[in-house]
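Asks: sharing a sequence plus its predicted fold:
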Amino acid sequence: MAQQESIIKLKGRIGDLTFYETKDGYQARQVKGVSPQRIATDPNYQRTRENNAEFATGAAAAKRLRDTLRPMILLTYDPKMPARLFSRVMRVVKADSVSDRGERQVLPGNLGLLSQFGFNVGASLTSTLFVVPECTVDREAGSVTLNIPSLVPSLTIGAPKGATHFQFNFGAAVIDFDTEGEGNGSAIAMAESGTGLLNVETFAPTTLTAAIPAASELPLFVLFGISFYQEVNGKLYPLNNGAYNPVDIIRIDVV
């Protein structure tokens, strides 16, 4: 075991060396990790292999979600969202009560655990919009419709300071969680309202429709959000790069 003789006193780890203090002074030792081969074959690491397998399943499913929903996610901003989404997806994986440990999957019946997930932790839909839109799904026709009732913006929209206009954003996506398969049937369709002034007396009822693959049996995710803008010299600019825009999963439909 190495012992430090210089006047520089270190504690902690640098690379594969750990520095620590003992009654005999400051010492250093090399940290030896467990080899990948041992983790893959040693019976003592069975639980580690199982955890790693399910971690990979959750990571692949979360990435599939992010990739498919990316056009809606880009409307908002939350740098910690990927970690939050992965954590929620792992709850779905662990809810699998059928498969053996280490082989648990993202099952359609457990996807409800992702409902109401907000892609912006700093701006939730429930604290921004105080009316409830009505969502209708017609899988056979491949149509998802969102009806937003007439509203008074000053009373029903919690707009951030500096915003002058708003816009409703709507997305419907079918997600193929078979990440090991040859194909990827995931797809997303989006619709948006016209921009509205926040200081008008009434904003008319709005109907938004998104087309999904007809008769699809894949899990369906419905997203809804609000974008805020600031008018400067007749032009509309996104307010703070979307930091105030909520985008939430408002419905999950499975067959």
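Replies: That came in fine, so what should we check first?

Asks: when you work out contacts or count neighbours from here on, use the C-alpha atoms and nothing else.
Replies: OK.

Asks: excluding covalently adjacent residues, which one is nearest to the residue most central in space within the chain?
Replies: Nearest residue to the geometric centre of the chain (C-alpha atoms, centre = their mean): residue 85, 3.9 Å. The shortest distance from residue 85 to any non-neighbouring residue, by C-alpha to C-alpha, 6 or more residues apart in numbering, is to residue 62 (6.6 Å).

Asks: quick one, what contacts that neighbour?
Replies: By C-alpha atoms under 8 Å, 6 or more residues apart in numbering, residue 62 lies in contact with 82, 85, 86, 89.

Asks: second structure follows, compare the two:
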Amino acid sequence: MAKYKSPFRITGKVGDMKFRDGKIVMVGDSFNKRPPSKRTKENQQEFAGMAISASALLRALSKAKEAFADKTTRNRAFSIMREILNLGAGLRGQRTIDIVTHKSKLLGFEFNDTDKLENILIAPINASVNADRNEIVVNIPDFSTTADLNAPEFATHFRFKLAIGVLSNHGFDSNLKKYQSVNDSKESLNAMVTSVEIPLGGMVGQTTTLTAQLPDLPVLDADEVLIGAVGIEFLEIVNGDFYDFDTDRGMQIIIAE
């Protein structure tokens, strides 16, 4: 008796049947009720943990996120947390996201993957953190606004922004069966300061200094990190009023202590 063999190899679900390479691998209710494998469960747990940590990073610099982030920011923050988790201690599925130990992974993170600060500003940026880690001071030495700055057409001025915030380690809570912040007492604290408008053309004329402090100046614990990001945005002055550009603005994490 002849048998018909289809040239098509189906993969996926059709009705109550699940196919893989043309073969039925599951039928009926067993498809929906089959529990995830141990490996899948481990992946799901750590995936959720990385998502929580990425959100915490963007929340710590929420004011910067509002002004400078693009549609890829969250995914790129997630990638950093994946790198940190892969270096973490613990059982698979419960590895610690040790941001304190691996805080250097945050440095150089650009909020906008197209308009990067490193492509806009060539001048050096010096940053320091005080002993209690609740204040960041940034100094940008005098520089040429024509040679050391890539300004967009029609811009007449620019200004700097300094955003700071707190981020802590994240770990798996075996009782709650999920990841959470090891110390969330200060993770919501953040601040952002803005420089005066600086005219384009020639030298700035002086060192630009920005000082940002956490609200109420708390002393950070050992499992917390103070992060700071510097951004730049351009403006056009029209009849005495400043109008900021929606593009050509970049912000980068420059310090994590």
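Replies: It's in. Because the structure is predicted, anything quoted here is derived from the model rather than measured.

Asks: follow-up on the earlier one: aligned to the residue nearest to residue 85 of structure 1, what sits in structure 2?
Replies: Matched by TM-score structural alignment, residue 62 of structure 1 corresponds to residue 54 in structure 2.

Asks: what's the single longest strand in structure 1?
Replies: When structure 1 is parsed with DSSP state E, its longest strand is strand 220-232.

Asks: mind giving me the packing neighbours of it?
Replies: Other helices and strands packing on strand 220-232 of structure 1, by 3 or more C-alpha pairs under 8 Å, 6 or more residues apart in numbering; DSSP states H and E, are strand 165-174, strand 235-238, strand 247-253.

Asks: in structure 2, what stretch matches the shortest one?
Replies: Meaning strand 235-238 of structure 1. Per TM-score structural alignment, the counterpart of strand 235-238 of structure 1 in structure 2 is residues 241-244.

Asks: average distance between that stretch and structure 1?
Replies: Compared with structure 1 after fitting, stretch 241-244 of structure 2 has a mean deviation of 1.5 Å; criterion: mean C-alpha distance after the TM-score superposition for structure 1.

Asks: need the contact partners of that stretch.
Replies: Stretch 241-244 of structure 2 has contacts (C-alpha under 8 Å, 6+ apart) with 233, 234, 235, 236, 237.

Asks: in the stretch 1-150 of structure 1, which spans are strands?
Replies: Ranges of strands in the stretch 1-150 of structure 1, per DSSP state E, counting those that start in this stretch, are 2-3, 12-14, 17-22, 25-30, 134-138, 143-148.

Asks: what are the buried residues along the match of strand 235-238 of structure 1?
Replies: Neighbour counts over stretch 241-244 of structure 2 (16 or more other C-alpha atoms under 10 Å) mark residue 244 as buried.

Asks: show me where the stretch 1-150 of structure 2 has helices.
Replies: 30-33, 38-60, 62-68, 73-86, 117-120 (DSSP state H, counting those that start in this stretch).

Asks: just put those in TSV and tack on distance to residue 182 of structure 2.
Replies: Output for the helices of the stretch 1-150 of structure 2, formatted as TSV (distance: least, C-alpha to C-alpha, whole Å):
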stretch	distance to residue 182 of structure 2
helix 30-33	34
helix 38-60	11
helix 62-68	20
helix 73-86	14
helix 117-120	32
